[in-house]
Structure formats: C-alpha cells, structure tokens
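Visitor: Need coordinates for the following:
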Amino acid sequence: MSVADVSDVFGVYVHWPFCLSKCPYCDFNSHVRHAPVDEPRFTRAFAREIETTAARIGRRDVSSIFLGGGTPSLMQPHTVGAILDAIGRHWRVTGDVEVTLEANPTSVEAARFRGYRVAGVNRVSLGVQALDDASLQALGRLHSAREALDAVAIARTAFDRYSFDLIYARPGQTPQTWAQELKQAISEAAEHLSLYQLTIEPDTPFFGLHAAGKLKTPDEATARALYDVTQEVCAGQGLPSYEISNHARPGAECRHNLIYWRGQEYAGIGPGAHGRLDIDGRRHAIATEKRPEAWLMRVEDQGHGITTDDILNSEERADEFLLMGLRLAEGIDPERYRKLSGRPLDPDRIALLREEGAITVDSGGRLRVTQAGFPVLDAVVADLAA
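Guide: Have a look, this model is predicted:
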C-alpha cells in the first residue's frame, strides 16, 4: 500500500469520558461523576469542536465513526444521534460508513441498543471482559456473566455487526480454563473479538495491589501459553488474528481501528481525544484537554479543546507507521516506510530478523511479524527503526 493509497481514508473518533465506576485496571481517560452529566451542554460542545475541526481541514469523506470512552452507552440515544448529525453536517458520510459504539453489557444500557440503532449506530463493541462472575467481580465490573450474554443476544438482534472484549492472563487463570472460556465466547461472538492480556498500568488500583504482592498475575511462561492458546483457538474457530489483540472472520475487521494501524487520517473529538490530521501536506498529532469540564469550557470559549498540536517530521511519521502497522497480520509495505522517512529499512536488520523467525517478507515485498515474533513485537519494531 503506497502513501497515496491511504490519503482519502478518514475516520472520526468521539470520546465520551464518563463511567459509572472506575475499573481497577483501567488507565483510560474516564471519569466518574455522581451528579447527572449535562448531556445537552456536552452535545453542543461536541458539535462545536466538530465544526471547528471541519473548518480547519476542509471536506472529508467519513468512512468510519467510533464512539469510545469512558462508557458511551451511558449517553441517551438522542445525544448519539445529535453527534452523528453534527458529523454529517460538516463532512460527507459515506453510504457504507461503519458507526461503532462502545457499550457496557448491563441490562440498563442494553435496553438502549435499539435507540442507538435508530440514531445511526450499526456496530456495537461490548466490554464483557470475562464470562464468569468471580472474575468480573475481581475486575471491578458492574455486570454479571448472565447479563453480559443477555446483552450480546440483544446486540445480535439490534445491530448488523457486533463485537466484544475479553481480558485474559487474569489471576489464577490457566490455559485450559481460558481455552474453554474462549470457545464459549466464540460461540456468542459471531464475527469479532478483542482479546487483551491484562497489563498492570501505573496509577491504577491494580498497580498498588500488584506491588504489595496482593495481586498475582500469571508468570511469563503462563502468559505466553495463554497467548498461544488465544491464537490457536481463535484460528481454529475461524477468527484468526488480524491485529495483535483483535480477531475476526475475514471481512469483519473493525474498519475504524484499521485506520489507526494503517497510519491513516482521523479526527479526535471530545475530552482527551487524539487525532492525526493532514493539513497543508503535513501530519499533525493532536490531543485535547483530558478533564471533561475543562475541555467543555475551552470548547465554549475558543471552539476546540486542543492542548497539543505537534507537526510530525518524516522520521516520527515513519516510526509511527512502523509501530502501528507491524501490529497487523497484513504487515507493512517497506516502500511506504521509505517514502515517509526518506530512507529504506536496513536490509541487514531485516535479514537477521528473518533468520531469527521474527518476521517474513513475501514475494510482493510486504513485511510481516510472525506469530513467534508478536510476543516480542516492541523489540522487533525497535530493531527495525534503529
């Protein structure tokens, strides 16, 4: 895929930053508010930031919209509809646009699914995280396994496409119990699963518990075995990995996330959202104010919540392309790296990594990380980028 091939792909990410509670493993930009959120005021601010962004970058054809969080399923369906309408007023939305909304699988939120469908959402991503109640409680989730499966059943009837997330490498988890849980998930998942290995992030409750020895995660060998089971079971059930943590039936990949991993262009709207925008031939890395109320006041005052707007130089852009693109099973075109950076990847490093079994290069020249290389992906990327 050349640089020119991706110039006309554009997505919009909208961040709803509020949650009912903060999960102990989560380091995302999410906030708990005990007073009701002023949805009309936030809706107006989203529309204003969309308008300001559109005025800056001009017309675009929007092929994907992703409402993430936080917990977007805490929004009323008419709020979602108003945000989608604002996007449609300022950019041309393609006829086959993918509109994804992240949702918690509680019965209250699942009751809104049909309203979201009417508002324009056509794909939902459910934060299931585990299929047994003890694990859900340990992860700080507010739903039961039964509620989660009921929500999946409602999603199946309400949306053309749906997916759900699970977390593995949980305390006490074995490859055998994970394989069973995964097979159950695949029987419910239809076309797409996001499977994330539990990581202990700084500034989370899990970090403190782990440091104090009160939270024991699987050792390195068990974590690797759990990863291998994930790949084997999913591939065997017709959901091979298309990205290091994402599995889908062919053709059912999340198009929005492919925009990120392929180094394409997207706008970030809302508190703490990130974007990559091409303006006057240069790639801008943009981030907005994380604190919801501070973002709100900033947008009302100046039309946007941007706090960071860095122009990426050719080397930074090429490194980002490498870092994101090698997460994909499809790999990267080294020629696109050369065009972005002004220099080719080192053939000696490529030869060495091939010899070690970490990468392959096909007859068309595409470079891919192997299944053996994915667990050490960071080291592979660092070696190629050096």
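
Visitor: going forward, measure contacts between C-alpha atoms and count neighbours the same way
Guide: OK.

Visitor: what's next to stretch 312-326, contact-wise?
Guide: 260-263, 282-285, 331-332, 337-338, 340-342, 368-369, 377, 381, 385 (CA atoms under 8 Å, 6 or more residues apart in numbering).

Visitor: and those, which are buried?
Guide: A residue is treated as buried here by neighbour count (16 or more other CA atoms under 10 Å); on that basis the buried members of the contacts of stretch 312-326 are 260-263, 283-285, 331-332, 337-338, 340-341, 368-369, 377, 381, 385.

Visitor: does residue 94 count as helix, strand or coil?
Guide: Per DSSP: H, G, I helix; E, B strand; the rest coil, the secondary structure class of residue 94 is strand.

Visitor: Run a quick neighbour tally on it.
Guide: 13 (other CA atoms under 10 Å).

Visitor: repeat for residue 279
Guide: 12.

Visitor: Please verify my assumption that it contacts residue 57.
Guide: Yes. Counting by CA atoms under 8 Å, a contact exists between residue 279 and residue 57, whose distance comes to 6.1 Å.

Visitor: how close does the one residue sitting closest to the centre of the chain get to residue 267?
Guide: Computing the C-alpha centroid of the chain and ranking residues by CA atoms, centre = their mean puts residue 257 first, at 5.7 Å. When distance is defined by CA to CA, to the nearest Å, residue 257 is 13 Å away from residue 267.

Visitor: now do residue 209
Guide: Computed with CA to CA, the distance linking residue 209 and residue 267 is 37 Å.

Visitor: So for the two, which residue has more residues nearby?
Guide: Between residue 209 and residue 267, counting by other CA under 10 Å, residue 267 is the more crowded of the two (24 against 14).

Visitor: and that one, what element?
Guide: Using DSSP states H and E, the secondary-structure element containing residue 267 is strand 265-269.

Visitor: counting contacts, what elements does that strand pack onto?
Guide: In terms of contacts (3 or more CA pairs under 8 Å, 6 or more residues apart in numbering; DSSP states H and E), strand 265-269 is packed against strand 10-16, helix 39-57, helix 255-261, strand 274-279, strand 282-288.

Visitor: out of those, nearest to residue 176?
Guide: Minimum separation from residue 176 across these (CA to CA) falls at helix 255-261, 30.1 Å.

Visitor: Which strands or helices does that closest one pack on?
Guide: If you count contacts as 3+ CA pairs under 8 Å, 6+ apart, helix 255-261 packs onto strand 10-16, strand 61-69, strand 265-269, helix 314-325.

Visitor: One more, so I can put them side by side:
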Amino acid sequence: MEDWQHGGFGLYIHWPFCQAKCPYCDFNSHVVAQIDQKAWETAYLSEIERIGYETEGRVLRSVFFGGGTPSLMNPDVVDAILTKVRATWPIANNIEVTLEANPTSVEAKRFAGYRDAGVNRVSMGIQALNDADLKALGRLHNANEAMQAFDIARSIFDRVSFDLIYARQDQSVAAWEAELRQALGLAVDHLSLYQLTIEDGTAFGDRYAAGKLCGLPDEDAAADMYAVTQDVCGEAGFSAYEVSNHARSGCESVHNKIYWKYGDYAGIGPGAHGRLTLGGKRYATEAPLAPTAWLSQVRETGNGESNREELYRTDQFVEFLLMGMRLREGVMLSRFAEIKSEVYSRKIKSLTDLGLVETDDGLLRLTERGSPVLNAVLREILSA
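Guide: You can find the predicted model right below:
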C-alpha cells in the first residue's frame, strides 16, 4: 500500500473567473468581460486526459470545482468535464462531486443542469447573514438573495454546505453567536466557518497597512468567537472535524479530507496545485496563474503544468503534519517513522505534558486546549 492511499485520490478543477474581486480574497480569481467557455472546456478535457494517462486505474473519490466562481460555468461545460472524468478513471460508488457557488450566480435551471451533469454537492459562499457586513466584505448579494439561493440549492441537492466569515469589522462575540445560531437553523449538513484574515496583496491588506481598516476585533475577542463557534456548533451536532469545518456525522467533505489526510490529488486549471505519487516518488505540481497563459500553454504544448518538483522525505513529513494536524482525528503515527524518532518523541511528550496534544490508538492529535494554538504546536514539533 502506497502512503497516498491512506487519503485517496481526488481531482481539483480551478475556474478562475468571478463577477467581482472581493477585498479580502487572495485566491487566483479574475474579472473579465467575456469568457470563451468552449475553449476552456477543450483545455480541461485535454488536461484530464493527460493526468488520466499518468494515474490510470486509480479509483477517483472526489471532484471539486473551485475558484473563482465555478457557478459561472455553463452546465454543459460541467457535463462535458464529468463525462470525460467518468471515461478516464474508475469512479468510487460514493464519489463526491462538489461545485462552489456564489448567491449572485444561482438560478434553478442552472443548478438543475449541474445536478444532471453529476454534481451532488454544492458549497455556497454566503459569508455573512446581514446586508451591512455583506457590503463591507464586497459581496454582490444581499442577505435575502443569499437565502433565496440557498433554498434553490437545497431543493435540488441533498448535500449543501455554506461558508461564513467571522471576526469581521465591528462584530461582537454576541452578534457572531446569534448569526451562527441562525446559520445552524438553516444548514443542511456542513458549515465552513473562517476567521477573517488580512492577506498581503488584497484590498483589505492595503487598507490595513494604511491604517484604514478599522473595527477589527482584537485577539481576545477573536479567540472568544472561535470558542463560541466550537461550543455552539457542537451543541447543534455540527462537530469540528477540522479547524474551520463543521459537519453532521458522516457528512464531512470527502475532497478536503483527501488534502488533510495527505492523499493524492490532481490540480487542473490556472494556479492549481497538485500532489501526485508516480513511480514511487511524490511530486508537487503547479500551473501558471494567469488564465490566458494557462489556456495558451495547454493549447500549444498539451501540458498545463508550469512546474513539477519531487518532494523528498523531509518535505513530505512537514506537509503531512501541516495538513493532518488540522483534523480532529489527527495523524497516524505509523505513516512516518520520523515522528517516532527520539527528537520528535521528546517534543510530543513536552506538548502532551502541557495538555496541547495527545496520543491514542496510534494517532497524534490536538486536544481542545491545543486546537486554538495549532500553529504554535506545529512550530514546536517541526523545530526539532
């Protein structure tokens, strides 16, 4: 059994286009006047064929259309892609096929088309449940439009997730708790709840550097919001299976767990990353960020990658911990002998004594006390 099989194999498809660029977003997304969807379909199909040749015979457990705003894709493009996927790999009986959507790009006919193509899960970028905060976040929809879109989604799909951002400007702990309880009253089976982070190179990053992004909660208030998130979601049966993701039992995101359990995944599209084990070696793959550059490269060379780099054992070990320790279940100690070496054992013993991690049933995982300080725990382990 190769190590990647502990996590499985998935496919990520990046659609780089949005209707507008959100001020907090550092994803590879672009606003353009026109999109030649047929040209993009042809490029995606070409890349699927290329990757399929290298990974022939693997059982595909998930497909994830991310972005950008994949709900701007024509349903017939999604249908062509998924038809090609089914012809390329053996498909798991319970394959998860997720498409990200924004409320501004939702209508029933379009969503029915995605369902008919094979999409069985939708992840909606709602982000806030009140108009003032949606406007501050640069979103194009209002709260009523978000609820209408959510109703459409859950009338068509059995599995619907949505995202919210907390620790927003001028948000109190009490206001976040009320909003979270409202969200849980709506939720189907999964919520992704992210603390607002200010990233360099974004509009928010520029405003923050200029001292013009006011009203952000301080560290104590943000920590209280994190604690409230865990408590309220847990009470509602949406336990945190990962730092920022909450789900009913059995409804965790299959695709994201492939990442966190350090499986293999092919990344297709502008800026897409992948991890592939081929010939006993593990590789990190990257693609050009610019949509036109990626599209031209696929057309001209038949290969959408800009870089493929072998990951050596030390690199894999670091990634394994960075990804796997985000999961509530933790990581399997047996997968990497390094983690059982004397130097790492001392670090883990020290963190165990502090009540930040625990080892049980061959797993290393964070405790409730350790979860809010994940980055500090990882720094301590990896400093060995």
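
Visitor: Fetch the TM-score of the aligned pair.
Guide: Here the superposed chains carry a TM-score of 0.96, computed using TM-score structural alignment, normalised by the length of structure 2; 382 aligned residues with a CA RMSD of 1.6 Å.

Visitor: before we move on, the earlier item: nearest to residue 354 of structure 1 among the helices and strands packed on helix 255-261 of structure 1 would be which one?
Guide: Shortest separation from residue 354 of structure 1 across these is recorded for helix 314-325, at 16.5 Å, computed as CA to CA.

Visitor: List the superposition-based mean deviation of the closest one with respect to structure 2.
Guide: Superposed on structure 2, helix 314-325 of structure 1 shows a mean distance to its aligned partners of 0.6 Å (mean CA distance after the TM-score superposition for structure 1).

Visitor: buried set for that helix?
Guide: Neighbour-count burial for helix 314-325 of structure 1, counted by 16+ other CA under 10 Å, picks out 314, 315, 317, 318, 319, 320, 321, 322, 323, 324, 325.

Visitor: My read is that residue 384 of structure 2 contacts residue 346, right?
Guide: No. Between residue 384 of structure 2 and residue 346 there is no contact under CA under 8 Å: 9.1 Å.

Visitor: When those two are compared, which one has more neighbours?
Guide: For residue 384 of structure 2 and residue 346, the more surrounded residue by other CA under 10 Å is residue 346, and the numbers stand at 14 against 10.

Visitor: Residues contacting the stretch of helix or strand residue 336 of structure 1 belongs to, please?
Guide: Using DSSP H and E, residue 336 of structure 1 sits within helix 334-341. Helix 334-341 of structure 1 is touched from outside by 1-3, 314-315, 317-318, 321-322, 343-345, 365-367, with contacts defined as CA under 8 Å, 6+ apart.

Visitor: give me the number of residues near residue 122 of structure 1?
Guide: By the criterion of other CA under 10 Å, residue 122 of structure 1 has 19 neighbours.

Visitor: so how far is residue 157 of structure 2 from the aligned residue in structure 2 for it?
Guide: Using TM-score structural alignment to pair residues, one finds that residue 122 of structure 1 aligns to residue 120 in structure 2. If you measure residue 120 of structure 2 against residue 157 of structure 2 using CA to CA, the figure is 6 Å.

Visitor: How about residue 341 of structure 2?
Guide: Taking CA to CA, one finds residue 341 of structure 2 at 47 Å from residue 157 of structure 2.

Visitor: out of those two, which sits in the more crowded spot?
Guide: Neighbours around residue 341 of structure 2 and residue 157, counted as other CA under 10 Å, are more numerous at residue 157. The numbers are 16 against 10.

Visitor: Structure 1: which residue goes with that one?
Guide: Across the two structures, residue 157 of structure 2 finds its equivalent in residue 159 of structure 1, going by TM-score structural alignment.

Visitor: Verify the contact between its match and residue 122 for me.
Guide: Yes. Under the criterion of CA under 8 Å, residue 159 of structure 1 makes contact with residue 122 at 5.5 Å.

Visitor: follow-up on the earlier one: will you turn the buried residues of helix 314-325 of structure 1 into a markdown table that also has distance to residue 248 of structure 1?
Guide: Putting those into a markdown table (distance: CA to CA, whole Å) gives the following:
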| residue | distance to residue 248 of structure 1 |
| --- | --- |
| 314 | 33 |
| 315 | 32 |
| 317 | 28 |
| 318 | 27 |
| 319 | 27 |
| 320 | 24 |
| 321 | 22 |
| 322 | 22 |
| 323 | 21 |
| 324 | 18 |
| 325 | 17 |
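
Visitor: Contact partners for residue 229 of structure 2?
Guide: 177, 180.

Visitor: which one in structure 1 is aligned with it?
Guide: Residue correspondence to structure 1 (TM-score structural alignment): residue 229 of structure 2 is matched to residue 230.

Visitor: quick one: secondary structure of its match?
Guide: Of the three states, residue 230 of structure 1 takes helix according to three-state DSSP.

Visitor: on that earlier part again, out of the helices and strands packed on strand 265-269 of structure 1, which is closest to residue 133 of structure 1?
Guide: Of all these, strand 10-16 comes closest under CA to CA, at 26.9 Å.

Visitor: Which neighbouring elements make contact with that closest one?
Guide: Strand 10-16 of structure 1 is packed against strand 61-69, helix 255-261, strand 265-269, with contacts defined by 3+ CA pairs under 8 Å, 6+ apart.

Visitor: one step back: mind putting the helices and strands packed on strand 265-269 of structure 1 in a markdown table, distance to residue 87 of structure 1 included?
Guide: A markdown table is the format used below for these (distance: least, CA to CA, whole Å):
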| stretch | distance to residue 87 of structure 1 |
| --- | --- |
| strand 10-16 | 8 |
| helix 39-57 | 7 |
| helix 255-261 | 15 |
| strand 274-279 | 15 |
| strand 282-288 | 18 |
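
Visitor: Deepest-packed of the ones you listed, please.
Guide: Looking across these with neighbours counted as mean count of other CA atoms under 10 Å, the highest average goes to strand 10-16: a mean of 24.
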